[in-house]
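Visitor: quick one: sequence plus predicted model below, questions after.
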Amino acid sequence: MNNFVKLKRTELYDKVLTTPLTTIPKEFNLSDNGLRKICIKFDIPLPPMGYWQKIQYGKKVAKTLLPQQENEQEIKIYVDQNKNDNNPINLLKKIVTEKKW
């Protein structure tokens, strides 16, 4: 089933600052580079290098503020549920789970 996920800029900004960029794309069936492009397009700052390591070790981190925009944009992320069906690993998992041993 194909559908869209709708988020406000502030919601995506909060998600980007509270969850590593390698984890978020899995929710939307995207690549991390695809998520970066969305953030750049909507002027959402990404955490700087070393951000997650500093948090992991209890260091203080400076958060870049979300730039204000005149009208709050809604971000639509297209989620293709079937995207990974042709991935060899997913095909193998599907075969293994369907096969009765």
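Guide: Here it is on my side, so go on. Residues are numbered from 1 along each chain as shown.
Visitor: every contact and neighbour count from this point should use C-alpha atoms.
Guide: OK.
Visitor: let me know the distance separating K54 from C39.
Guide: Using Cα to Cα, to the nearest Å, we find K54 at a distance of 22 Å from C39.
Visitor: who has more neighbours, those two?
Guide: Counted by other Cα atoms under 10 Å, K54 and C39 do not tie: C39 has more neighbours, with 18 against 12.
Visitor: tell me the SS of that one?
Guide: The three-state assignment at C39 reads helix, by DSSP: H, G, I helix; E, B strand; the rest coil.
Visitor: how near is it to N90?
Guide: Where N90 is concerned, C39 sits at a distance of 28 Å (Cα to Cα).
Visitor: one more: Q53?
Guide: From Q53 across to N90, the span is 31 Å (Cα to Cα).
Visitor: could you pull out the helices for the protein?
Guide: 9-18, 24-28, 32-41, 51-56, 88-98 (DSSP state H).
Visitor: among these, which is nearest N2?
Guide: With Cα to Cα, the closest approach to N2 among the helices of the chain belongs to helix 24-28: 11.2 Å.
Visitor: want to compare, so here's the second one:
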Amino acid sequence: MVVKLLIRCLPDSIVDTINAESLAELNRRQLIIWAEDVPVVESENEHSAYHLAARFQQVTPENLPEVLKAIAQIYTHYGNCLALTYLMEISAEYFGLIEKDKCTTT
């Protein structure tokens, strides 16, 4: 709380310097993923990834191998996209890593 108060009292030039140094340190430690480093998923690829993921409404013991294969295919060919996020979420629900209610929006 005291640190926040101190930072609010500092001149903008000092806060800008602190921010720049902090950003440089995070970058040096490779803790930042820059937008230019993330591959862009083309719309036709997004469509293909969606079709791979749309086959699954939930993960079951019977379809678990197919879900994992689809995750690997999407990640390998299309990178991080909404289809991958969807499959990861339903997989996390299946393994009890997240609750189903936390994935749905109200």
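Guide: Structure received. Only a predicted model underlies this, so the values are computations on that prediction, with no experimental measurement involved.
Visitor: fetch the TM-score of the aligned pair.
Guide: The TM-score (TM-score structural alignment, normalised by the length of the first structure) is 0.28; 46 aligned residues with a Cα RMSD of 3.8 Å.
Visitor: what's the following helix or strand after the lengthiest helix in the second structure?
Guide: Determined from DSSP H, the single longest helix within the second structure is helix 12-28. Stepping forward along the backbone from helix 12-28 of the second structure, the first helix or strand reached (DSSP states H and E) is helix 43-53.
Visitor: which residues touch that next one?
Guide: 67, 70-71, 74, 78, 81-84, 86-87 (Cα atoms under 8 Å, 6 or more residues apart in numbering).
Visitor: report the buried residues of that helix.
Guide: Buried residues in helix 43-53 of the second structure, counted by 16 or more other Cα atoms under 10 Å: 45-46, 48-50, 52-53.
Visitor: out of those, the closest to V15 of the second structure would be?
Guide: Looking across the buried residues of helix 43-53 of the second structure and measuring by Cα to Cα, the closest to V15 of the second structure is E46, at 40.4 Å.
Visitor: roughly how far apart are the closest one and Y78 of the second structure?
Guide: E46 of the second structure is 7 Å from Y78 of the second structure, by Cα to Cα.
Visitor: ok, now I7 of the second structure?
Guide: Distance from I7 of the second structure to Y78 of the second structure, by Cα to Cα: 42 Å.
Visitor: for the two, indicate the residue with more neighbours.
Guide: Neighbours per residue (other Cα under 10 Å) separate I7 of the second structure from Y78, with Y78 holding more: 19 against 13.
Visitor: how close does that one sit to K4 of the second structure?
Guide: 42 Å.
Visitor: and for I90 of the second structure?
Guide: 39 Å.
Visitor: the more surrounded of those two?
Guide: I90 (22 against 8).
Visitor: tell me how far that one lies from E66 of the second structure.
Guide: 13 Å.
Visitor: rewinding a little: what subset of the contacts of helix 43-53 of the second structure is buried?
Guide: Among these, the ones that count as buried by 16+ other Cα under 10 Å are 67, 70-71, 74, 78, 81, 83-84, 86-87.
Visitor: quick one on the thing from earlier: format the helices of the first structure as TSV; extra columns: distance to V79 of the first structure.
Guide: As requested, the helices of the first structure are exported to TSV (distance: least, Cα to Cα, whole Å):
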stretch	distance to V79 of the first structure
helix 9-18	15
helix 24-28	5
helix 32-41	12
helix 51-56	26
helix 88-98	17
